[in-house]
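A.B. asks: Attaching a predicted model along with its sequence, questions to come.
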Amino acid sequence: MKKVFNIGGVSFNSVIHLDEFPNPIPTTIHHCKFKETVGNTGAGKAVTLAKLGFDVTFHSLIGDDIYAEKIKLYLDQPNLKFIHDIDLNGTERHLNLMNKKGERISIFMNPMTDEPNIEYNKFDEVIKKSDFVVVNVSNYCRNVLPVCKSHHITIWTDLHDYDGHSEYHQDFIAASDYIFLSSDNLKDYKIFMKKMIDRGKKLVVCTHGRKGATLLSQNGWIEVSAIKNYKVKDTNGAGDAFFSGFLYGFAKGCSLEKCMQYGTISGGLCIQSDFIASESLSSEILEQEYLKFYTK
């Protein structure tokens, strides 16, 4: 089993599904689909990677509260070790408004502390023993980047809906070797991807939701289409699932095109689930779906 250290991003979320986002006027919505569930980018990757057979150590901040207990219960899964520090502000909580297109408005009701009192060198051993290190863009995680660099560790990161300018993301961009992001707020994503490769990044992957995904490496461009057979139930976690499926193929030594195809399948399975990771996901399921869609 390949070992992954994945740091940053867990929350307990309220998710409301609407046909359309409400207009910016006072109104009353009488009926909606509603749930409360574990979310956030670190948790999405941790659970999906564990289901795909990686040995995952996941660190995040949680409060000393009932929401933290719900998170710990959900993360008590095979192949997944959850380690945490206490956030004195309480567990991070989001309110996610989802429309029928799968688009999201996310409101951080209680964000995690930006600069918690953590001794980052305590991660030395798990970082050095890991085959892959994933640093998510939670603010506190930027302080683990120098620790990784001191051990000459290759860093993977996910910039999500980066707009091409945000100062918040720059430390993560500078330190990372493998970059994932979405094109939601970056219409000139190919320019950004080319700039990253020119700066020496190993590869950059940009996802486009229903329009598939794009990869650029030193060997050129790869485009993959989304799989239309997967019907949208909830898009939360889809980007993290794509990342995890890609890493599954990468760890097996697959071609970059096949890694992108694994990512596409993993993301597709995720959007059919009510949770941040498909309940039925496994490496066996991923391989079965690969045979179904990519072999003749």
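C.D. replies: Sure, I can see it.

A.B. asks: For the rest of this, base every contact and every neighbour count on C-alpha atoms.
C.D. replies: Fine.

A.B. asks: Let me see the ranges of the strands in the protein.
C.D. replies: 3-7, 11-17, 33-39, 55-62, 80-86, 93-98, 104-110, 132-135, 155-158, 178-182, 203-207, 213-217, 220-224 (DSSP state E).

A.B. asks: List the buried residues of the third one.
C.D. replies: The one in question is strand 33-39. Within strand 33-39, the residues scored as buried using 16 or more other C-alpha atoms under 10 Å are 37, 38, 39.

A.B. asks: Which one of the residues you listed is nearest to residue 274?
C.D. replies: Nearest to residue 274 among the buried residues of strand 33-39, counting by C-alpha to C-alpha, is residue 37 at 8.9 Å.

A.B. asks: picking up where we left off before, nearest to residue 294 among the strands of the chain would be which one?
C.D. replies: For residue 294, the closest of those is strand 220-224, at 11.2 Å, according to C-alpha to C-alpha.

A.B. asks: and the closest one with strand 203-207, angle?
C.D. replies: Going by axes from the mean of the first three to the mean of the last three C-alpha atoms, to 10 degrees, strand 220-224 is angled at 30 degrees with respect to strand 203-207.

A.B. asks: Can you give the contact residues for strand 220-224?
C.D. replies: By C-alpha atoms under 8 Å, 6 or more residues apart in numbering, the list of residues contacting strand 220-224 from outside reads 212, 213, 214, 215, 216, 257, 260, 261, 264.

A.B. asks: what's the angle from it to strand 213-217?
C.D. replies: Going by the same axes, to 10 degrees, strand 220-224 makes 160 degrees with strand 213-217.

A.B. asks: With adjacent residues omitted, what lies nearest to residue 279?
C.D. replies: residue 273 (7.2 Å; C-alpha to C-alpha, 6 or more residues apart in numbering).

A.B. asks: try this one next to it:
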Amino acid sequence: MSRGVDVLVLGGAGVDTIVQVPELPLPYADSYMIDSGIRARAGQTGDFVALGLSALGLRTHHLDLIGDDPEGDLVRALHRDRGIALTAVPQPAGTKRAVNLVGPDGRRLSLYDTSRTRAADRLPVPVVRALAESSRHVHVCITQPCADMLPVLREAGVTVSTDLHNWDGHNPYHEPFAHAADVVFLSAAALTDPERTMRRIAERGRAEAVVATAGAEGAYLLAGGELTRVPAVTPPAPVVDSNGAGDAFAAAFLFGRLSGEPPQRCALYGAVAGAHACTVPATRTDALARDELLSRVDGLESSPAFSR
């Protein structure tokens, strides 16, 4: 079967309104003056993964529910301008949106508008099946209603990845995604015992690799039954925003995997891309290009301080 798409990204399209605040948590006050401006830009988790994959030279297709509204126009324009194929399924409730409060140290607090999703939302099965069958890999965001597509993807015989984000290891909503994916990404932020959670994912599901990112502490990689630490990579410029770092890590890891690289090198790709993402202001959607990623990885591997 011809695979005309390298990666199909399901879900996670939307718009963030960025507010740069003087500190987090933000103390109560009647008002704040935001000198940097309050800006809306397209780019939520699925958009960022698609951008990262495309920048690395992978043929990428993104599918999600998107409204006929100003936010939807921003999402469509982003994909059009970056040359990323987009299948926009009409969403009467409107395009997903959020407000991100970003502190001076790059940390963020996200406020998600849940009124723009409905329990009855569905992706069109024939469209998803056809795209999956023409793809080498599918990355599934945990936005509703992507869980319903997991059996369809299994029937299509395509490998799957997902990002559980700040899962606590117990919320049952995340479990179908965790157990259906060949590669599982998550943040270690809410985990009391990352190794235990990672091994449980592998034991109960089909994951060949589980990655838990830990910010400035690097990441944990579970592959072939062995848990290893992935050292953090020093960002090439000052850290200004952590938004999108996990998505950049996932995109670069998948690039390595689809290029036939071993898990440890895939994780190094992810660490480099994630560090780069932390230097990109929240109002922009820049992604690390393939040549720059490989150049930085080569530089790290040739450094006397580098160790596997």
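C.D. replies: Received the coordinates, thanks. The structure displayed is predicted, hence computed values, not measured ones.

A.B. asks: May I have the TM-score of the superposed chains?
C.D. replies: TM-score for the superposed chains, counting by TM-score structural alignment, normalised by the length of structure 1: 0.93, backed by 296 aligned residues with a C-alpha RMSD of 2.0 Å.

A.B. asks: what residue of structure 2 matches up with the residue nearest to residue 279 of structure 1?
C.D. replies: The alignment partner of residue 273 of structure 1 in structure 2, by TM-score structural alignment, is residue 280.

A.B. asks: Would you mind confirming that that match is in contact with residue 236?
C.D. replies: No - in this structure residue 280 of structure 2 lies outside contact range of residue 236 using C-alpha atoms under 8 Å: 10.6 Å.

A.B. asks: Pick out whichever of these two has more residues nearby.
C.D. replies: More neighbours surround residue 280 than the other of residue 280 of structure 2 and residue 236, with 22 against 13 (other C-alpha atoms under 10 Å).

A.B. asks: If you count neighbours, what's buried in stretch 180-188 of structure 1?
C.D. replies: Going by neighbour count (16+ other C-alpha under 10 Å), the buried part of stretch 180-188 of structure 1 is 180, 181, 182, 183, 184, 186.

A.B. asks: Pull the contacting residues for the closest residue to residue 272 of structure 2 other than its chain neighbours.
C.D. replies: Sequence neighbours aside, residue 233 is the residue nearest to residue 272 of structure 2 in space, at 5.9 Å (criterion: C-alpha to C-alpha, 6+ apart). When contacts are counted by C-alpha under 8 Å, 6+ apart, residue 233 of structure 2 touches 218, 271, 272, 275.

A.B. asks: Translate residue 233 of structure 2 into the numbering of structure 1.
C.D. replies: Match for residue 233 of structure 2 (TM-score structural alignment): residue 227.

A.B. asks: Next one: its match from residue 295 of structure 1, what distance?
C.D. replies: Taking C-alpha to C-alpha, to the nearest Å as the measure, residue 227 of structure 1 and residue 295 of structure 1 are separated by 14 Å.

A.B. asks: Also residue 118 of structure 1?
C.D. replies: Distance from residue 118 of structure 1 to residue 295 of structure 1, by C-alpha to C-alpha: 48 Å.

A.B. asks: ok, the two, which is more surrounded?
C.D. replies: residue 118 (11 against 7).

A.B. asks: mind checking how far residue 289 of structure 1 is from residue 91 of structure 1?
C.D. replies: Residue 289 of structure 1 is 36 Å from residue 91 of structure 1, where distance means C-alpha to C-alpha.

A.B. asks: what's the distance between stretch 107-127 of structure 2 and the middle of its chain?
C.D. replies: The chain centroid and the centroid of stretch 107-127 of structure 2 are separated by 15 Å under C-alpha atoms, centre = their mean, to the nearest Å.

A.B. asks: can you check stretch 136-147 of structure 1 too?
C.D. replies: Worked out by C-alpha atoms, centre = their mean, stretch 136-147 of structure 1 lies 15 Å from the chain centre.

A.B. asks: so where in structure 2 does it end up aligned?
C.D. replies: Using TM-score structural alignment, stretch 136-147 of structure 1 pairs with 141-152 in structure 2.

A.B. asks: Next, the buried residues of that stretch.
C.D. replies: Using 16+ other C-alpha under 10 Å as the test for burial, stretch 141-152 of structure 2 gives 141, 142, 143, 144, 145, 146, 147, 149, 150, 152.

A.B. asks: Look through structure 1 and tell me its longest helix.
C.D. replies: helix 256-271 (DSSP state H).

A.B. asks: need the contact list for the residue nearest in space to the middle of structure 2.
C.D. replies: Of all residues in structure 2, the one closest to the mean position by C-alpha atoms, centre = their mean is residue 247, 2.8 Å from it. For residue 247 of structure 2, the contact set (C-alpha under 8 Å, 6+ apart) comprises 45, 46, 48, 49, 52, 274.

A.B. asks: That one and residue 161 of structure 2: what is the separation?
C.D. replies: Remark: distance between residue 247 of structure 2 and residue 161 of structure 2 (C-alpha to C-alpha) = 12 Å.

A.B. asks: Also residue 48 of structure 2?
C.D. replies: Using C-alpha to C-alpha, we find residue 48 of structure 2 at a distance of 15 Å from residue 161 of structure 2.

A.B. asks: Same question for residue 233 of structure 2.
C.D. replies: From residue 233 of structure 2 to residue 161 of structure 2 the distance is 23 Å (C-alpha to C-alpha).

A.B. asks: Same check on residue 141 of structure 2?
C.D. replies: Separation of residue 141 of structure 2 from residue 161 of structure 2 (C-alpha to C-alpha) stands at 9 Å.

A.B. asks: quick one, helices of the stretch 151-296 of structure 1?
C.D. replies: Remark: helices assigned in the stretch 151-296 of structure 1 by DSSP state H, counting those that start in this stretch are 170-175, 189-198, 238-251, 256-271, 283-294.
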